[in-house]
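Asker: can't give you the sequence, but here's the structure:
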């Protein structure tokens, strides 16, 4: 954690038998996902755990013997949401149908922070004639939500797919258009979902276009078509993420690559060992996680409905876990 995060948090180390549903989970599935990214962890204690994980230990014993669950709280309520990999229809060339560009990141956007707003990018001349278009899609609303998800697949006219992943943003803070509709009184909090927002924007094209511009943040992409179609999109660790086993977290509080036990409540309770392999501009806080639901429309519908309370515990190497405790608690 950063020094600022440390100064504002409360930390508690607990035992595995205090994790609700721990014994019933598929620890082998979690261990497989952990192996996908643990080699990228550089600290000696993590590297030692990763080397042992490669020797195919008994999965549940591996986690119980070498880790301790750590509850990290920053005073904010826990919140679990879901994200997915959308599929859009598009082309590598602009046509009468495919008119909305998916942009790569301009060099100056990496240097000038923050850079132009969404409104400036879409309404101004800055992006024109520079060859920054990776592809063109047929729906500006789906493109907006592609930017929220951070990765996706574009179905080309010949049936093949072009995969894009997050390259960077313009540096402006993300503003939720769902929250804006609630603020205006258009919908209540419990009514808002991705489908509800999309339908409202399409029913109100002029006001909808202006609503999308309310979010000044703009995401740029890179082509990642080298990732096989049967693998998940690339997460923040530049490795494929796994449906219902990978989560996006705030790296100020959670080490990327660490196992995380989630106890998500709500209509579809979830007790599962996840691996923190991704980040997101809206994922901020010690008890904040975004669950990767999968690819396609069905995953998108489920992800859009997920907004639940609960609690999450980071599994840390034993010495690292106890080192986080204040001296008075040891």
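Answerer: Okay, I see it. Quick caveat, the model's predicted, so the values are computed rather than measured. Numbers count the residues shown, from 1 in each chain.

Asker: can we go C-alpha only for contacts and neighbour counts from here?
Answerer: Will do.

Asker: how about the strands in the stretch 151-300 of the chain?
Answerer: Assigned by DSSP state E, counting those that start in this stretch, the strands in the stretch 151-300 of the chain fall at 151-155, 161-169, 219-223, 246-248, 259-264, 270-278, 288-295.

Asker: Looking at those, which one is packed in the most?
Answerer: strand 246-248 (a mean of 30; mean count of other C-alpha atoms under 10 Å).

Asker: Packing partners of it?
Answerer: Counting contacts by 3 or more C-alpha pairs under 8 Å, 6 or more residues apart in numbering; DSSP states H and E, strand 246-248 packs against strand 270-278, strand 288-295.

Asker: I figured residue 141 hits residue 199, correct?
Answerer: No: using C-alpha atoms under 8 Å, residue 141 is not in contact with residue 199, being 9.4 Å away.

Asker: related to what we said a few turns ago, how about CSV for the helices and strands packed on strand 246-248, with distance to residue 312 added?
Answerer: Written out in CSV, the entries for the helices and strands packed on strand 246-248 read as follows (distance: least, C-alpha to C-alpha, whole Å):
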stretch, distance to residue 312
strand 270-278, 10
strand 288-295, 8
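
Asker: Now do the buried residues in stretch 33-43.
Answerer: Using 16 or more other C-alpha atoms under 10 Å as the test for burial, stretch 33-43 gives 33-41.

Asker: Presented hereafter is structure B, for comparison with structure A:
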């Protein structure tokens, strides 16, 4: 499981879920390009349908010469033929189009000219979309500067919980907004101090946003950095709200799963395993949770009533799309870049088109990604089992 990368600039020590719980180009190559986030542009309007020639495609009998490699701060992009990409002809790439349209709400200069065509193709047959991708883009194998093409894929998700506006019944675990005095003390109080030091408790008085019933659920929310909470409003209506990352207390993140493993208290450091230990040791809950001094402060985002909540915003500033958005090291892959990924593990095989829309402090390196699995328990189960080899190909305009 595990980071929201940022979900709206959330910290990504949470880029690992299970892992977080337990623990040269030649002289003729292009010069290094150090990439900062590309500036946002206004939403793109689709052109008239006549502007795209849907019959245009590259003949399989003619393969154009490959361009030069691209050297980025954290990676080396090596141009390849489309035939190198596994599963290209079988992936339902139309499922990635909504994520691509989201990236086109904040396109960088490289993508601004193509976004109108991407918008026009939103409802086109999948074969036309696939043909356009081949015609307009060039695939590059992403490698480290040491020419290593393999890396690591992990997963993250957005918890979906139940909460209360008031401290009542079992709902006694507060989620806090940013305290007014946060900037006056760095690092701020630890998790244990927040629970026990009068000055810390006084600084958070009145900053309670919602209350949860389970302190471990609150810890999951802190690790993921963002989450959905179903609350009952004073008028009796139930609605979803999003607890979005706002800040931290600047304390280090320590894994409570690692703490349990190191003391041989458990052998299964998944959240079900941790919760099972808590059920057997209810008097030690605070002792366990205090091992992680980092606390996340939230801000509430209202969501439309009666509709499926959109995904949380990633570091690109657009909502994430379940199973089609990834967090990357932006020094390796710029935000908004379509990426072909291949990852095979004991239970999960992924050959698919995804969009680089998020990042995180744990997501570092040339071939490194965190896969956004979506919201809720099923997404958490998928994210929790992802820790497997990864290959990536960046798709870049010709």
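Answerer: Good, I have the coordinates. Everything numeric here is computed off the predicted structure, so don't read it as measured data.

Asker: rewinding a little: TSV for the strands of the stretch 151-300 of structure 1, including distance to residue 17 of structure 1?
Answerer: As requested, those are exported to TSV (distance: least, C-alpha to C-alpha, whole Å):
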stretch	distance to residue 17 of structure 1
strand 151-155	37
strand 161-169	38
strand 219-223	42
strand 246-248	23
strand 259-264	12
strand 270-278	13
strand 288-295	22
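
Asker: looking at those, which is closest to residue 179 of structure 1?
Answerer: Ranking the strands of the stretch 151-300 of structure 1 by proximity to residue 179 of structure 1 (C-alpha to C-alpha) places strand 288-295 first, at 17.3 Å.

Asker: start and end residues in structure 2 for the closest one, please.
Answerer: The aligned range for strand 288-295 of structure 1 in structure 2 is 368-375, by TM-score structural alignment.

Asker: Output the residue interval of structure 2 matched by the longest helix seen in structure 1.
Answerer: Secondary structure of structure 1 read by DSSP state H shows that its longest helix is helix 27-38. Using TM-score structural alignment, helix 27-38 of structure 1 lines up with residues 93-104 of structure 2.

Asker: which residues are in contact with that stretch?
Answerer: The contact list for stretch 93-104 of structure 2 (C-alpha atoms under 8 Å, 6 or more residues apart in numbering) reads 43-44, 111-112, 115, 118-119, 122, 126, 129-130, 316, 318-321, 324-325, 336, 338, 352-355, 357.

Asker: Residue 141 and residue 199 of structure 1: which has the busier surroundings?
Answerer: Legend: neighbour count by other C-alpha atoms under 10 Å for residue 141 of structure 1 and residue 199, higher for residue 141 (17 against 12).

Asker: how distant is stretch 237-246 of structure 1 from the center of its chain?
Answerer: How far stretch 237-246 of structure 1 lies from its chain's middle: 10 Å, per C-alpha atoms, centre = their mean, to the nearest Å.

Asker: so where do the helices sit in the stretch 101-250 of structure 1?
Answerer: Per DSSP state H, counting those that start in this stretch, the stretch 101-250 of structure 1 carries helices over the ranges 107-111, 118-123, 140-149, 177-184, 194-203, 205-213.

Asker: Buried deepest among the ones you listed, which one?
Answerer: Mean neighbour count (mean count of other C-alpha under 10 Å) peaks for helix 140-149 among the helices of the stretch 101-250 of structure 1, with a mean of 19.

Asker: how close does it sit to structure 2?
Answerer: Following superposition, helix 140-149 of structure 1 is found to deviate from structure 2 by 0.8 Å on average (mean C-alpha distance after the TM-score superposition for structure 1).

Asker: Find me the equivalent region of that helix in structure 2.
Answerer: Under TM-score structural alignment, the match for helix 140-149 of structure 1 is residues 215-224.
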